[in-house]
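K.L.:
sequence and predicted structure below; questions after.
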Amino acid sequence: MSFEIHLSGDVKEAVAAAVPTLVADLVASGITAQNPTLWGADAEAESSIRLGWTEAVAISRPLVAPILELRDALRAAGVNHIVLGGMGGSSLAPEVITNTLGAPLTILDSTAPGQILAALGDRLETSALVVSSKSGSTVETDSQRRAYEAAFTAAGINPTERIIVVTDPGSPLDKSAREAGYTVFNADPNVGGRYSALTAFGLVPSGLAGADIEELLNEAEAISVELAVDNETNPGLVLGAAIAHRSKLGIVTDGSHIVGFGDWVEQLIAESTGKLGTGVLPVVLEPLSTEVTAGYADTQIVRLVDNAHTHFDNHAREGEILVSGSLGAQLLVWEYAVVVAGRLLGINPFDQPDVESAKIATRGLLDSRPEPTEPAFVDAGIEVRGPAEVIGSATTVREVLAALIGTLPEDGYFSVQAYVDRVANPQLQGIRDQFAAVTGRPVTFGWGPRFLHSTGQFHKGGPAVGVFLQITETAPADLEIPERPFTFGELIGAQAQGDASVLADHGRPVVTLTLTDPASTIETLFAAIAR
């Protein structure tokens, strides 16, 4: 069987109560038939142009041969290093696919200048860049493409031989790339970015990197008939009802062969359900994370394993959701499940009304270039900024963190958003576990600006129970963006500042800590939390 799910405890009872109605309403077959009325009249216009992912396997089959032909041609030309410039679903799906299938792919989903410089300095002579942007106007990917075009040209390499574009047909990038002579792959325009794992956005970079994309499609196809049938064992209906059971979903990878699945499904759930003041908050966890053992009443644990029934028999984890299956099957089942959860929650799982607000704020800051605001205070090389009602009389990082945590409601969550070079500072992600232990509530961690294209929707459109800590850095070096009036450092700074302003406008508490010397101040930050 390509997918298995095991339920126990109250989540099993909740699913048993919800699924018969979904079956009676023909929800599974309706999704497969691309029925746009399943999510209500207000969602119908968007749903009518966002259900193409249900037939992604069939539509994507013809892409396999040209992708493999291009891969072979690049290898014959000495190109053995694929870099992906993409944000949100355009990068998260290829990341889990290539990590799981053992195909090396450099993910460039940042505007941190150090991360851009590191990528440009890594095997440029034998590299090719895949530029993925559904809209064709994503500022991050446009900037990354410009940087690589300049680097390739400076190295005497024709950029048109090393840059491959994935975008929707007719987008600004589609038109300009074809005119410039780039190789272009078009994706199905009737698929939203977070549902695009089995389309050109997932397949082109993964296939060029060496992943077996044909087998991936075979795995998804093996579960597709089961997902289309209206019965009470349909895994999409069962998992969807289980996801909607509680307001927070802890996602634990526990022995699964799939690498990094939590990060992909996190954006799928958060961006699809976090709106109109409701939603399910996904929290990516480890088997020993505080949230797993704490037993919070509002947090449902789902555990990704390699054999759901055997795992339950051996460990008897009452009240959890256990899922197992091939990667292709998991991708398709979770897409079905999330839109089912959207129906149960009464929201449109295909729009993202609050994502654009941060983009607008960023553009405004880049256009006006205001002077940087002075920090409220500086403690051991860490600049502190935030609202006076939170900072109060604090004069140390420890005191301001205590004040911020003090604003957490009983049903709240703490969100850490790190606008720093994640390649140079991977240890920073360990801060999540520290805050989970200190706050006694679920804690999310997102690398900026990539989370703006995924979980950023939930933070602004979901329940107003989040408390936010931004971590930014004074980068050791900056990098110009060719033919743009701002640098990468200025861009990521505007993205952080813009998002903080939008969160504040939504009444969310936000404190920003700027690490003036990341190499030394990260340890200072860890120590402050520990105290």
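P.N.:
Yep, it's here.
K.L.:
when you work out contacts or count neighbours from here on, use the C-alpha atoms and nothing else.
P.N.:
Fine.
K.L.:
these two touch, right, residue 403 and residue 389?
P.N.:
No - counting by C-alpha atoms under 8 Å, residue 389 is not a contact partner of residue 403; they are 9.4 Å apart.
K.L.:
higher neighbour count, those two?
P.N.:
Using other C-alpha atoms under 10 Å as the criterion, residue 403 and residue 389 rank with residue 403 on top: 18 against 10.
K.L.:
please, where are all the strands along the stretch 401-531 of the chain?
P.N.:
Here the stretch 401-531 of the chain has its strands, by DSSP state E, counting those that start in this stretch, at 413-419, 443-447, 466-473, 510-515.
K.L.:
got the angle for the shortest one vs strand 413-419?
P.N.:
When axes from the mean of the first three to the mean of the last three C-alpha atoms, to 10 degrees is applied, the directions of strand 443-447 and strand 413-419 differ by 20 degrees.
K.L.:
over to the third one?
P.N.:
Strand 466-473 and strand 413-419 are oriented at 20 degrees to each other (the same axes, to 10 degrees).
K.L.:
report the buried residues of strand 466-473.
P.N.:
466-473 (16 or more other C-alpha atoms under 10 Å).
K.L.:
chain center to that strand: distance?
P.N.:
Centroid displacement of strand 466-473 relative to its chain, using C-alpha atoms, centre = their mean, to the nearest Å, is 17 Å.
K.L.:
what's it packed up against?
P.N.:
strand 413-419, helix 488-505, strand 510-515 (3 or more C-alpha pairs under 8 Å, 6 or more residues apart in numbering; DSSP states H and E).
K.L.:
got those as JSON lines, with distance to residue 205 and mean neighbour count columns?
P.N.:
As requested, the helices and strands packed on strand 466-473 are exported to JSON lines (distance: least, C-alpha to C-alpha, whole Å; neighbours: other C-alpha atoms under 10 Å):
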{"stretch": "strand 413-419", "distance to residue 205": "25", "mean neighbour count": "23"}
{"stretch": "helix 488-505", "distance to residue 205": "24", "mean neighbour count": "21"}
{"stretch": "strand 510-515", "distance to residue 205": "34", "mean neighbour count": "22"}
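K.L.:
so for residue 164, which of those sits nearest?
P.N.:
Comparing those by their distance to residue 164 (C-alpha to C-alpha), the top pick is helix 488-505, with 22.0 Å.
K.L.:
can you tell me which residue is nearest the centre of the protein?
P.N.:
residue 267 (3.9 Å; C-alpha atoms, centre = their mean).
K.L.:
in terms of secondary structure, what does the helix or strand in which it is found contact?
P.N.:
Using DSSP states H and E, the element containing residue 267 is helix 261-273. Here helix 261-273 touches helix 89-101, strand 248-253, strand 281-285, helix 327-345, helix 456-461, going by 3+ C-alpha pairs under 8 Å, 6+ apart.
K.L.:
next, the one to line up against it:
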Amino acid sequence: MTASTTTVTVDITDSRLAAAAAPLAARLVEDKVASKITAQDPTLWGAEAEQEAAIRLGWTTLHVTSRQLIGEITDLHTELQADGIDRVVLAGMGGSSLAPEVIAATEPVTLTVLDTTDPGQVADALAGDLTRTVLVVSSKSGTTAETESQRRIFAAAFAEEGIDPASRMVVVTDPGSPLAELATQEGYRKVFLADPTVGGRYSALTAFGLVPAGLAGADIARLLDQATAAANQLSDDSVANPAIQLAAAFGAAHEAGAEKIALTDTGSGIVGLSAWIEQLVAESTGKHGTGLLPVVVESAEAPGFTDAGDDATTVSIGKITDHPGAAAIVTEGSLGGQFLLWEYATAIVGRLLGINPFDQPDVEAAKRAARTLLDGSASSTIAPSAVMGSIEVYASSGVSGEGSLTDLLRQFVATVPENGYLAVQAYLDRQDDASASLLRAELAKRTGVQVTFGWGPRFLHSTGQYHKGGHPNGVFLQLTGAVEEDLDVPGLPYQLSTLQLAQARGDAEVLTDRGRPVLRLHLTDRLAGLAELVRAVQDL
């Protein structure tokens, strides 16, 4: 990790925003919100949230309590290295994958992250040297469908190679979960039981973040030191507290109609933090028709940042040296400090918005819909409304499906309401189909609206909550793709592509039921279909 800063800072460079945030910050100080969070006071978010908050505030002391993990992780890392096992693959979703991915990339050390149901991406991970591979199976509930599928596939692959699967399985889960019980029964190499008083998206400094990154070789002791250096600062009831400053700025911006955060990195030395922040903020605040939607932008010069409207607050991680003042808010500091800063700020924003920042009431709906499709109790096939080259069109209401692909997209984009947003959701291979991510900037440039991009089903454990529970002004462009070679899920009656498509269709059904327009484009040839789609977008 490159940052040696012992503190974190927040600079509100927009004078109007700073002035609007000042009275909110003063109120937060008067109410002693920061110190009460540190003291794990569950009453801060109202009576309805108190029961959940009472069991979700353990993250405030992780910089101390997680130190006991250092020796265990170091010993296992040394043991694996001695056995010639130096390739770490992580099977995990949401909070179980985003933080370790950031930690590993920032060091940098090599960690293969599987947060997908795409057969091609899973096959690529299987193609690595299994004789040198350990699989970290990471799931708080112990029942995550994607993670369980990956565990089964790898167990079968290890066995085919003549390797005892149990000797290559390391589990991170909550005490008493089905995964913990299975790991004990099967004699898995190591089971790390995480702190059950920490929710998934606040779990960066628990075993969920530290075990995969530490086994890959990251310096987790230094990460905890960084968080420790920032902890007193972030628990202080003072207007100088960066978490109070950040939360007050977001609260004031939201009151003025800026319900989105255009977020980019400007040379902080931290790799991928925006994706972690995206989950933390979106899933914590996007409920009951309100919330803050992070829009991860490629750079400070990219569409959606340089031309952000009144509905978005621009935030840079690291100072923008070439364009001082280009971001309304600038945050700086070490990775451990940034983790803690954003966790405090998000919890405080929850209080300002009048919501519970620790639940996710709308996530389960999409899971139920996907399970219904998988068990055959809903129609498994539907006909496209049109076929355009290598793309099958499954049109939403308000879109005729007639004309060219550009005409279709133009009709669809027209359904974005004032100050709304367009979400691109790609149920594809995050590596081989990486060019799909270019659509975010292309669409933002041509439509003038904020555009988010998410890999499915990864985003279901991140922005998925906001899309269904937050401000009801999103429209959704789903991308699915044909599979050349599928993978069976041992012991379960489906293949990975079936699960992947069920997740896409299940989420689309829930969004449609809630009045959110959804257009699904199915690429019968992924490479050709993406090229055709990009050309159509460029013609908008």
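P.N.:
Cool, the structure landed. For clarity, every value in this text was computed on a predicted model and none was experimentally measured.
K.L.:
residue 34 of the first structure is nearest to which of the strands of the stretch 401-531 of the first structure?
P.N.:
Closest approach to residue 34 of the first structure among those (C-alpha to C-alpha): strand 443-447, 32.5 Å.
K.L.:
residues in the second structure matched by that closest one, start to end?
P.N.:
Mapping strand 443-447 of the first structure onto the second structure (TM-score structural alignment) gives residues 451-455.
K.L.:
show me what residue 422 of the first structure lines up with in the second structure.
P.N.:
Here residue 422 of the first structure is matched to residue 430 in the second structure, going by TM-score structural alignment.
K.L.:
show me what contacts its match?
P.N.:
By C-alpha atoms under 8 Å, 6 or more residues apart in numbering, residue 430 of the second structure lies in contact with 121, 455.
K.L.:
kindly recompute the last result at 7 Å.
P.N.:
By C-alpha atoms under 7 Å, 6 or more residues apart in numbering, the contact list for residue 430 of the second structure reads residue 455.
K.L.:
ok, the equivalent of the residue nearest to the centre of the first structure over in the second structure to residue 202 of the second structure distance?
P.N.:
Applying TM-score structural alignment, one finds that residue 267 of the first structure aligns to residue 279 in the second structure. According to C-alpha to C-alpha, to the nearest Å, residue 279 of the second structure and residue 202 of the second structure sit 10 Å apart.
K.L.:
and if you look at residue 411 of the second structure?
P.N.:
Taking C-alpha to C-alpha, one finds residue 411 of the second structure at 39 Å from residue 202 of the second structure.
K.L.:
repeat that for residue 168 of the second structure.
P.N.:
Distance, residue 168 of the second structure to residue 202 of the second structure, using C-alpha to C-alpha: 27 Å.
K.L.:
more neighbours: the two, which one.
P.N.:
The neighbour comparison of residue 168 of the second structure against residue 202 (other C-alpha under 10 Å) goes to residue 202, with 29 against 24.
K.L.:
who touches the more buried one in this structure?
P.N.:
Each residue near residue 202 of the second structure by C-alpha under 7 Å, 6+ apart is listed here: 59, 343.
K.L.:
switch to 8 Å and redo it
P.N.:
Residues near residue 202 of the second structure by C-alpha under 8 Å, 6+ apart: 59, 95, 280, 343.
K.L.:
with residue 28 of the second structure instead?
P.N.:
For residue 28 of the second structure, the contacting residues are 34, 237, 244, by C-alpha under 8 Å, 6+ apart.
K.L.:
what do you get for residue 18 of the first structure?
P.N.:
When contacts are counted by C-alpha under 8 Å, 6+ apart, residue 18 of the first structure touches residue 241.
K.L.:
in stretch 426-439 of the second structure, what counts as buried?
P.N.:
Neighbour counts over stretch 426-439 of the second structure (16+ other C-alpha under 10 Å) mark 426-430, 433, 436-437, 439 as buried.
K.L.:
mind picking the two most distant members of those?
P.N.:
Spanning the widest gap among those are 429 and 439, at 14.9 Å by C-alpha to C-alpha.
K.L.:
for the counterpart of residue 125 of the second structure in the first structure, grab the count of nearby residues.
P.N.:
Matched to the first structure by TM-score structural alignment, residue 125 of the second structure sits across from residue 119. The tally of other residues near residue 119 of the first structure (other C-alpha under 10 Å) stands at 18.
K.L.:
which position in the second structure pairs with residue 131 of the first structure?
P.N.:
With TM-score structural alignment as the criterion, the equivalent of residue 131 of the first structure in the second structure is residue 137.
K.L.:
from what I can see, its match looks like it's in a strand, true?
P.N.:
Yes - per DSSP: H, G, I helix; E, B strand; the rest coil, residue 137 of the second structure lies within a strand segment.
K.L.:
so who does it touch?
P.N.:
Taking C-alpha under 8 Å, 6+ apart, we find residue 137 of the second structure in contact with 90-92, 147, 151, 169-172.
K.L.:
keep only those of these that are in strands.
P.N.:
Counted as lying in strands by DSSP state E, out of the contacts of residue 137 of the second structure, are 90-91, 169-172.
K.L.:
need those in a markdown table (columns: neighbour count and distance to residue 392 of the second structure).
P.N.:
Putting those into a markdown table (neighbours: other C-alpha atoms under 10 Å; distance: C-alpha to C-alpha, whole Å) gives the following:
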| residue | neighbour count | distance to residue 392 of the second structure |
| --- | --- | --- |
| 90 | 29 | 33 |
| 91 | 27 | 31 |
| 169 | 22 | 40 |
| 170 | 21 | 41 |
| 171 | 29 | 40 |
| 172 | 27 | 40 |
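K.L.:
and those, which is closest to residue 365 of the second structure?
P.N.:
Distances from residue 365 of the second structure to those, taken by C-alpha to C-alpha, are shortest for residue 91, at 22.8 Å.
K.L.:
so what's the closest one up against?
P.N.:
Contacts of residue 91 of the second structure by C-alpha under 8 Å, 6+ apart are 97, 113-115, 135-138, 147, 150-151.
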